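1. Predicted structure and sequence below. I'll ask about it afterward.
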Amino acid sequence: MAHLFWLSDAAWLSIEPHLPRGLPGKPRVDDRRVISGILHVLKTGCRWRDVPAAYGPGTTIYNRFTRWSHRPIWQRMFKRMAAAGPVPEELCLDSTHVKAHRSAQNTKGGLGRKRSGSRAAGDQQSPCTGRCVTGRPVAFAVTPGNIPDIHMAVPLLEGLSPPQKTLIADKAYDAMSLRRWLKRRRIKAVIPSLATRTFPFPLDRKAYKRRNVVERMWGRLKNWRRIATRYDRLARNYLASLAVAGF
């Protein structure tokens, strides 16, 4: 069983206080074992029915994931855990495309994007913000793949509390609407100007180099096979997968 994924003691101590209490129905089986099984499926990309027996019945693992996704308990747990740490002053915003597995195609509304954020804002195509020191995500959003990155910038950032002082993003977020929104909140925009601008905005190149943190964060998340490739037809289940991986 050495190849199986199990939550470490430190990871469990950070997750356990945020588990839901007093839910209706029968008492839950071992939460640590079931969540470890969910993480194993997300990491390896195996089918739910093929989850190793050490985690318990595959139906239990699948039902726990989908029911908590529908409520949405995973997303609320992620938000509480992200809010538990210190508020970052410097945020990175970025998006990434996620390929859809054939089992996830032909769904109503098309394929989606993901966006992640810190106490700022984060991506099937998704933008994501993370803490600039650790590259830890603090917010995610999933949208159809035909939605431009800039459309999700303000919605992601609005849900985050101050004191954000700097936002680092690439050229996809160079829009006057976003720059004005940041200026009203006294947040410094570290965003390179598009080549079409007659008068480019000044860019803090030293700060912009730190944008690699959010790119590396997406690289780590995409080591999880069910994050790198969307297997699930429901956008809320994919968002729940991001939330669980972001723990």
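-> On my side now, so go ahead.
2. switch to C-alpha atoms for all contacts and neighbour counts from now on
-> Noted.
3. Over to the residue in the chain sticking out farthest from the centre. Which of the three states is it?
-> For the chain, the C-alpha lying farthest from the average C-alpha position belongs to Thr198; by Cα atoms, centre = their mean, that distance is 35.3 Å. State at Thr198, reduced to three classes by DSSP: H, G, I helix; E, B strand; the rest coil: coil.
4. need the contact list for it.
-> By Cα atoms under 8 Å, 6 or more residues apart in numbering, the contact list for Thr198 is empty.
5. distance of it from Leu182?
-> Thr198 sits at a distance of 21 Å from Leu182 (criterion: Cα to Cα, to the nearest Å).
6. go on, Ala11?
-> Plainly put, Ala11 is 35 Å away from Leu182 if you go by Cα to Cα.
7. More neighbours: the two, which one.
-> It is Leu182, of Ala11 and Leu182, that has more neighbours when counted by other Cα atoms under 10 Å, with 19 against 11.
8. doesn't Val190 make contact with the more buried one?
-> No. In this structure Leu182 lies outside contact range of Val190 using Cα atoms under 8 Å: 10.5 Å.
9. Return every residue with contacts to both of those two.
-> Contact with both Leu182 and Val190 is made by no residue, according to Cα under 8 Å, 6+ apart.
10. next, the one to line up against it:
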Amino acid sequence: MAVDACGNPIEFIITAGNVNDIVVAPNLLAQLDLSHTDTVCADRGFDSDAFRELIRSEQCQANIPYKKNREHLNVNTDWYLYKIRHLVENALARLKHFRAVATRYDKLKRNYEATVSLACALVWFGLVWLKL
């Protein structure tokens, strides 16, 4: 899931539970408009040289700490920005307030994608409603 700077969901991809996040990360990044984005924050699970290069090719900075088994040190990681990545976790928690999203009763992927899309729309609608 990708969120904006305020933690509002902007894009998601539904995968099987046994698929690693780094496998679908390039597809998620390709769906995003990164023209107004300076930095892409992610956790250690997205530590990949290929993914970092993909982010750099979009003229963005990758703020991803290295895994513990890498020989690189985390000298280039902005830890203040890294702490802000909890916005993704908060967005997932807000979506799980919807029972159909939290329990996934839907058998088909397309039906569950529609349910998550509706929940994201309701989150955004709540933001618009508060501004009225």
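-> Arrived safely. Since the structure is predicted, the reported quantities are computational estimates derived from the model, not experimental observations.
11. what TM-score do we get after superposing?
-> The TM-score (TM-score structural alignment, normalised by the length of the second structure) is 0.85; 119 aligned residues with a Cα RMSD of 1.1 Å.
12. count of residues packed around the aligned partner of Asp43 of the second structure in the first structure?
-> Across the two structures, Asp43 of the second structure finds its equivalent in Asp170 of the first structure, going by TM-score structural alignment. One way to gauge burial is a neighbour count; for Asp170 of the first structure, by other Cα under 10 Å, it gives 17.
13. Any idea how many residues pack against the nearest residue to Asp170 of the first structure once chain neighbours are set aside?
-> Taking Cα to Cα, 6 or more residues apart in numbering as the measure, Asp170 of the first structure lies nearest to Ile191, with 5.6 Å between them; neighbours along the chain are not counted. By other Cα under 10 Å, the residues close to Ile191 of the first structure number 23.
14. ok so, going back, where's the match of Asp43 of the second structure relative to Ala243 of the first structure, distance?
-> For Asp170 of the first structure, the distance to Ala243 of the first structure - Cα to Cα - is 24 Å.
15. just Ile61 of the first structure next, same as before
-> For Ile61 of the first structure, the distance to Ala243 of the first structure (Cα to Cα) stands at 16 Å.
16. Excluding sequence neighbours, find me the nearest residue to Ala2 of the second structure.
-> With sequence-adjacent residues excluded and distances taken as Cα to Cα, 6+ apart, Ala2 of the second structure is closest to Glu11, at 5.1 Å.
17. That neighbour pairs with which position in the first structure?
-> Following TM-score structural alignment, the counterpart assigned to Glu11 of the second structure within the first structure is Ala139.
18. how close does the strand or helix carrying that match sit to the second structure?
-> When elements are defined using DSSP states H and E, Ala139 of the first structure is found to belong to strand 137-144. For strand 137-144 of the first structure, the mean distance to aligned residues of the second structure following superposition is 1.0 Å (mean Cα distance after the TM-score superposition for the first structure).
19. Give me the packing partners of that strand, helices and strands only.
-> Packed against strand 137-144 of the first structure, as judged by 3 or more Cα pairs under 8 Å, 6 or more residues apart in numbering; DSSP states H and E, are the following elements: helix 73-84, strand 112-117, strand 125-131, helix 153-158, helix 235-245.
20. Can you name the residues in contact with the second one?
-> Which is strand 112-117 of the first structure. Among residues not part of strand 112-117 of the first structure, those counted as contacts by Cα under 8 Å, 6+ apart are 91-98, 121-130, 137-145, 152, 156-157, 235, 239.
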